[in-house]
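A.B. asks: Pasting the sequence and the predicted coordinates here, then a few questions.
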Amino acid sequence: MNRIRRSAVLLGLTAAVVVGSSIPAAATFSESVSTNTATLGAATVAAPTRISFTMTCVDGARLGKLSWTASSTARINRYAIDVEVLGQTRQFTAAAGATTVEYSVAARDLQPRTPMTATVTTVTQYGWTKTSSSVPAVWSC
């Protein structure tokens, strides 16, 4: 008797599995989640303006002076100055509040009226930058 019951149960389960596997499954799932949104503002970095680049000859030296009107950008970290002379770039750094850089070059290293250009780059505390247009040196010797 047990054997007949077991066989009937086994046969019923087998039939249920066969019939159940031939029918496609249908299920639906939905979930909604609310999220916080944030608005990002794009900051504009302004390059320095009114750049003046002069070179003078004094006692066997060449004196360079580069001045500009400070950038209106907030949180300026520094200004990066690039002076290009004969295809080589010399780099200087000025503090955030500075508007002038002066430097000296030995006369033997630089002939009067040597073509030179300079750019001034605003560098913010976040590392954002904006470079001015290139300005040629004006010699007075």
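C.D. replies: Nice, I can see it.

A.B. asks: going forward, measure contacts between C-alpha atoms and count neighbours the same way
C.D. replies: Noted.

A.B. asks: quick one: Val83 from Thr122, how far?
C.D. replies: 15 Å (CA to CA, to the nearest Å).

A.B. asks: So for those two, which sits in the more crowded spot?
C.D. replies: More crowded of Val83 and Thr122, by other CA atoms under 10 Å: Thr122, with 26 against 22.

A.B. asks: Could you list which residues are in contact with the more buried one?
C.D. replies: 45-48, 71, 76, 78-80, 129-131 (CA atoms under 8 Å, 6 or more residues apart in numbering).

A.B. asks: And for it, nearest residue in space, chain neighbours not counted?
C.D. replies: The shortest distance from Thr122 to any non-neighbouring residue, by CA to CA, 6 or more residues apart in numbering, is to Tyr79 (4.9 Å).

A.B. asks: buried sites along stretch 39-59?
C.D. replies: For stretch 39-59, burial by neighbour count (16 or more other CA atoms under 10 Å) applies to 45-49, 51-57.

A.B. asks: second one coming, line it up with the first:
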Amino acid sequence: MTTTRRILVLTALAATMFLGSGAAAQASFTESAKVTATPMSIATGTVSAPAAGSGSLTCGRTSATMGLTWTKSTSARISGYRVTVHFSDGYTQTVDKAATDTSWSQGITLYNVTAYAVRYTVSTVTDYGWTAESASTGWFQC
């Protein structure tokens, strides 16, 4: 008797699942947004490079001193300047300076400026990531 009851319950459950699954589910979604057109203008900004002034190389008995002066850039939002030393073998060295600086000097071993010539450039660095590099100075060598 229990086997018959089990078969009847199982058949009833199967019939309920089969007949009950015939109804399709439905859903719908709507969303809207109001967009107002406003006039827009896009401008292309430029960054002015600082004017590289005089570069220098003072040679001593065992060391030398490199130096550069420049005129500040007229661009807005300047965050600093980047001095680049270009060696004649292709190597470059950079030094970051403050936005208020207009000169730089640094000592170097004498060998580096007797074996190689150096020249300098200075770049404007802005707080929005744009830069502009000055013209290069002439070459210096001890």
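C.D. replies: Looks like it came in fine. Not measured: the values here are computed from a predicted model.

A.B. asks: What would you report as the TM-score here?
C.D. replies: With the length set by TM-score structural alignment, normalised by the length of structure 1, the two chains reach a TM-score of 0.67; 108 aligned residues with a CA RMSD of 2.1 Å.

A.B. asks: Show me where structure 1 has its strands.
C.D. replies: Taking DSSP state E to define them, one finds strands in structure 1 at 49-58, 61-69, 76-85, 88-95, 100-106, 116-124, 129-131, 135-136, 138-140.

A.B. asks: how far apart are the first one and its match in structure 2?
C.D. replies: Read it as strand 49-58 of structure 1. In the superposition with structure 2, the average deviation recorded for strand 49-58 of structure 1 is 1.5 Å (mean CA distance after the TM-score superposition for structure 1).

A.B. asks: helices or strands up against that strand?
C.D. replies: strand 61-69, strand 135-136, strand 138-140 (3 or more CA pairs under 8 Å, 6 or more residues apart in numbering; DSSP states H and E).

A.B. asks: Just the residues contacting stretch 5-19 of structure 2, thanks.
C.D. replies: With CA under 8 Å, 6+ apart, stretch 5-19 of structure 2 has no contacts at all.

A.B. asks: Pull up the aligned stretch in structure 1 for it.
C.D. replies: Aligned using TM-score structural alignment, stretch 5-19 of structure 2 spans no residues in structure 1.

A.B. asks: sorry, back to before: would you turn the contacts of Thr122 of structure 1 into CSV with distance to Ser104 of structure 1?
C.D. replies: Listed next are those as CSV, based on distance: CA to CA, whole Å:
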residue, distance to Ser104 of structure 1
Val45, 30
Ala46, 28
Ala47, 25
Pro48, 23
Ser71, 25
Ile76, 26
Arg78, 21
Tyr79, 19
Ala80, 18
Thr129, 27
Lys130, 26
Thr131, 23
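
A.B. asks: list the ones among these that structure 2 also has?
C.D. replies: For those, the contacts that are reproduced in structure 2, applying both residues aligned by TM-score structural alignment, their matches' CA atoms under 8 Å, are 45-48, 71, 76, 78-80, 129-131.

A.B. asks: between the residues you listed, which is nearest Leu110 of structure 1?
C.D. replies: Ala80 (22.2 Å; CA to CA).
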